[in-house]
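Asker: I need the structure of the sequence given here:
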Amino acid sequence: MSKAYVFTRHGGPETQALIDTDRPDPGPGELLIAVRAAGVNPVDWKLREGLRRPGDTGERVFPAVLGSEAAGVVVAVGEGVSGFAVGDEVFGSTLAGGYAEYTLLPVTIAAHKPAALSFADAATLPVAAATAYDGLRQLALPEGATLLVTGAGGGVGVAAVQIARAWGLKAVGVASEAKREFLESLGAVHVASGDDWADRVPGAVDAVYDLVGGDVLTRAAGLVSGPGKLITAGAAEETVAALGGTRVVRARNAAVLEAVAQLVVQGDLDPFVTARYSLEDAGKALRAVEEGHARGKVVIEIGEQE
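Answerer: Predicted coordinates for the structure are as follows:
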């Protein structure tokens, strides 16, 4: 038996529990890992409340383990797996939830963890950093171009600003006044959020990466023109299409994970892990993210660490 932090039905925090469960077995193309760290993201509580991702089919089976990303050590490999072996340190997107002592990773969205990368940092990359990377690659802006990021103070936004700077772009970040100093420390031009934020943007922008949606997305759309210059991870495809933009297209592959890991290793991307919790305190970790009290990334650490 092993421990996992789950939700037992759709709803609020009252549905969450730490339970004993059977250790999963890896199927074809899967890795079973002993989890060392799991990232905590807003999507975790949204899925608990009933969010269905694009492509989700069928009904969720309960209890369902929380978490979408994890890092750990391979303890078994499924049929047809190559390039991974027992004992390898890896990270990736989870099939069976990351808030657990053991979880499954599909080899298509798993990568070897560089020795210079901590388990905690690695566990934060598959969701926020990879989404930021996918969007910037989609925009394909030339060096020197100006990128405006809405919701720049969140996990994806902080990663997007850093990657943009590493790629020679000028980053303009829209976020609360409280995050001005933080964003400016990343090399971004800060624009305070509020109803008239678009009027305060200093000069022209070449593209917008929206992470908020709603009225913010509508105002952002007025700052750019031309196909492919407005992308969003904060609104539905039909909403952004009506404004002349598109959703971020997620690659969800090992190559992206390897790329963002290398950005961390070479010092161009800091995941900003600011809070660490045990598996027993996973509820507190998720509550910190759900209530918006966390600044930086939150991780749940399990088992031995470096």
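Asker: only C-alpha atoms for contact and neighbour calcs from this point on.
Answerer: Fine.
Asker: what sits against the closest residue to Leu217 other than its chain neighbours?
Answerer: Of all residues not flanking Leu217 in the chain, Asp210 sits nearest, at 6.3 Å (C-alpha to C-alpha, 6 or more residues apart in numbering). Going by C-alpha atoms under 8 Å, 6 or more residues apart in numbering, Asp210 touches 149-151, 217, 220, 230-234.
Asker: and those residues, which of them are in strands?
Answerer: Using DSSP state E, 149-150, 230-232 are the members of the contacts of Asp210 that sit in strands.
Asker: coming back round to it: any idea how far the residue nearest to Leu217 lies from Ala128?
Answerer: To Ala128, Asp210 is 14 Å away according to C-alpha to C-alpha, to the nearest Å.
Asker: re the thing from before, what I need now is the contacts of Asp210 written out in a markdown table, including distance to Ser278 and neighbour count for each item.
Answerer: Converted to a markdown table, these look like this (distance: C-alpha to C-alpha, whole Å; neighbours: other C-alpha atoms under 10 Å):
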| residue | distance to Ser278 | neighbour count |
| --- | --- | --- |
| Val149 | 33 | 30 |
| Thr150 | 32 | 25 |
| Gly151 | 28 | 22 |
| Leu217 | 37 | 24 |
| Ala220 | 39 | 21 |
| Leu230 | 39 | 28 |
| Ile231 | 36 | 28 |
| Thr232 | 33 | 25 |
| Ala233 | 30 | 21 |
| Gly234 | 30 | 19 |
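Asker: what's the closest of those residues to Leu186?
Answerer: When those are ranked by distance to Leu186 (C-alpha to C-alpha), Val149 comes first, at 13.1 Å.
Asker: Run through the residues that contact the closest one.
Answerer: 157, 160-161, 171-174, 208-211.
Asker: which one of those residues is nearest Leu141?
Answerer: The closest of the contacts of Val149, once distances to Leu141 are taken by C-alpha to C-alpha, is Val208, at 10.8 Å.
Asker: Could you tell me how far the helix or strand containing that closest one lies from the centre of the chain?
Answerer: Assigned by DSSP states H and E, Val208 belongs to strand 207-210. Relative to the centre of its chain, strand 207-210 is centred 17 Å away, using C-alpha atoms, centre = their mean, to the nearest Å.
Asker: One more sequence to fold, the one below, so I can look at both together:
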Amino acid sequence: MTRPVTMKAMVTKGHGDLDQMVWHSAWPCPSPKPGEVLIKVGACGLNNTDVNTRSGWYSKTVSDATTGDAFEEVGTDDPTWGGAPLVFPRIQGADVCGRIVEVGAGVDPKRIGERVITDGWLRDPKDPLNKDKTGYFGSERDGGFAEYTTIPAQNAITVRSSLSDAELATFSCSYSTAEGMLTRAKVTETDTVLVPGASGGVGGALVQLSKRRNARVIALASEAKHDDVALLGPDLILPRAPDDLRESLRTEKITVVADVVGGPYWPQLIAILERGGRYACSGAIAGPMVEFDLRTFYLRDLTFAGSTVIDPEVIRNLVRYIEVGEVKPALAAIYPLEQLHEAQSAFIAKKHTGNIVVIP
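Answerer: Model prediction:
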């Protein structure tokens, strides 16, 4: 293949509202450096990291829920997931499915033509388990909201599947985030897992991956989305935020809460955990500031696990689950890349149940 000089790309110019994402029809096409591959993007998924990074929500100066809008004040030294300033302009988008069309020096040319999905965690190859030496695709380097992207070869994971590019682009972030949470919480067949926000991308993945571990799963979701959530296989579906969660659960004994919601409802989630229960968190879309009674925490022998940087084997295990059909995509909608503003607006408004992807 002759690599084009320019490509179409949606480029984020700075923190702020949707207008910070600017469409370019002739952005410079990247070339793979040593150890990297060039991917022709077939589809790229959306996730909360894209929204939060663009808006600056990760900054400690922000205490509101994720809205996707610009905030009055965003700290200049900690506005990204890693707590360091982002370099602009930046092409976001971590969840790529596509094909390798060129390789850099040191990469086997036989990889050209491989269909891949991306492992978003950019690790130090000499110290891959060191979480302080990680970056994120679409954050610390350009990602997939473009026709082409480059990534370290070890982060381009070969996948053999009859699923479409758009379907495969739903997995990388949402499902690896969910599997990372369940791994941290050590979920097994003896557990009953409560999943707030089960209609979202990570929430739906948590339902499927918990069932894969043979756990019992209770899903919380708005009633209008119960039919869609039911297709994911939970054992019980409750409204998004019952007034009395304990009463709604009746005899259910919750041993794990897997949460990406947070917000004002958070104390009820903690209050219903059984003694010795575990709480795993990888997001706070309803708000990062919560009311926390330490007595509930220590008197009930609870364990809390934050989950962001996942271990390298998680994404490879996920690809194996995909290839043998143990998980299925929850593809909600497809938008052209140039309509990324509309796609993010729909994502923020939770217009769809499941994952949204864009295609160049």
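Asker: Between the contacts of Asp210 of the first structure, which sits nearest Pro24 of the first structure?
Answerer: Within the contacts of Asp210 of the first structure, the smallest distance to Pro24 of the first structure is 31.6 Å, found for Ala233 (C-alpha to C-alpha).
Asker: and the aligned partner of the closest one in the second structure, how far is that from Tyr298 of the second structure?
Answerer: Using TM-score structural alignment, the equivalent of Ala233 of the first structure in the second structure is Ser282. Separation of Ser282 of the second structure from Tyr298 of the second structure (C-alpha to C-alpha): 21 Å.
Asker: what's the answer for Val41 of the second structure, then?
Answerer: Val41 of the second structure sits 48 Å away from Tyr298 of the second structure, taking C-alpha to C-alpha as the criterion.
Asker: name the element the closest residue to Ile100 of the second structure other than its chain neighbours belongs to?
Answerer: Sequence neighbours aside, Ile39 is the residue nearest to Ile100 of the second structure in space, at 4.4 Å (criterion: C-alpha to C-alpha, 6+ apart). Under the criterion of DSSP H and E, Ile39 of the second structure resides in strand 36-45.
Asker: The very next helix or strand once past that strand vs the first structure, average offset?
Answerer: Downstream of strand 36-45 of the second structure, the first helix or strand assigned by DSSP H and E is helix 48-55. Superposed on the first structure, helix 48-55 of the second structure shows a mean distance of 1.6 Å to its aligned residues (mean C-alpha distance after the TM-score superposition for the first structure).
Asker: residues in the second structure aligned with the strand holding Val208 of the first structure?
Answerer: Alignment of strand 207-210 of the first structure against the second structure: residues 256-259, by TM-score structural alignment.
Asker: so how far does the matching stretch sit from its counterpart in the first structure?
Answerer: So stretch 256-259 of the second structure averages 1.0 Å relative to the first structure (mean C-alpha distance after the TM-score superposition for the first structure).
Asker: contact partners of stretch 291-298 of the first structure?
Answerer: The contact list for stretch 291-298 of the first structure, computed with C-alpha under 8 Å, 6+ apart, reads 39-41, 124, 154-155, 271-277, 285, 288-289.
Asker: against the second structure, where does it fall?
Answerer: Under TM-score structural alignment, the match for stretch 291-298 of the first structure is residues 349-356.
Asker: ok, and for that stretch, which residues are buried?
Answerer: Across stretch 349-356 of the second structure, burial judged by 16 or more other C-alpha atoms under 10 Å covers 352-356.
Asker: counterpart of Lys211 of the second structure in the first structure?
Answerer: Using TM-score structural alignment, the equivalent of Lys211 of the second structure in the first structure is Arg165.
Asker: State the distance from the aligned partner of Gly153 of the first structure in the second structure to Gln208 of the second structure.
Answerer: Under the alignment (TM-score structural alignment), Gly153 of the first structure pairs with Ser199 of the second structure. Counting by C-alpha to C-alpha, the gap from Ser199 of the second structure to Gln208 of the second structure is 12 Å.
Asker: And Leu269 of the first structure? What does it align with in the second structure?
Answerer: When the second structure is aligned by TM-score structural alignment, Leu269 of the first structure is paired with Val327.
Asker: number of nearby residues for its match?
Answerer: Using other C-alpha atoms under 10 Å, Val327 of the second structure has 20 neighbouring residues.
Asker: so it is in which element?
Answerer: Element membership for Val327 of the second structure, per DSSP H and E: none, as it lies in no helix or strand.
Asker: Chain neighbours aside, what residue packs nearest to it?
Answerer: Excluding its sequence neighbours, the residue lying closest to Val327 of the second structure (C-alpha to C-alpha, 6+ apart) is Tyr321, at 6.0 Å.
Asker: after the helix or strand the one you found falls within, next one along is what?
Answerer: Using DSSP H and E, Tyr321 of the second structure falls within helix 312-323. Following helix 312-323 of the second structure in sequence order, the next helix or strand is strand 331-336 (DSSP H and E).
Asker: so that following strand versus strand 36-45, what angle?
Answerer: Using axes from the mean of the first three to the mean of the last three C-alpha atoms, to 10 degrees, the inter-axis angle of strand 331-336 of the second structure relative to strand 36-45 is 110 degrees.
Asker: First-to-last residue distance for stretch 303-316 of the second structure?
Answerer: One end of stretch 303-316 of the second structure sits 27 Å from the other (C-alpha to C-alpha).
Asker: Show me how far that stretch is from its chain's centre.
Answerer: 12 Å.
Asker: Repeat that for stretch 178-196 of the first structure.
Answerer: With C-alpha atoms, centre = their mean, you get 21 Å for stretch 178-196 of the first structure.
Asker: With stretch 320-333 of the second structure instead?
Answerer: 15 Å.
Asker: So which bits of that stretch are buried?
Answerer: Quick answer for stretch 320-333 of the second structure (16+ other C-alpha under 10 Å): 322-323, 327-333.
Asker: what's the closest of those to Trp27 of the second structure?
Answerer: Using C-alpha to C-alpha, those come closest to Trp27 of the second structure at Ala333, 26.1 Å.
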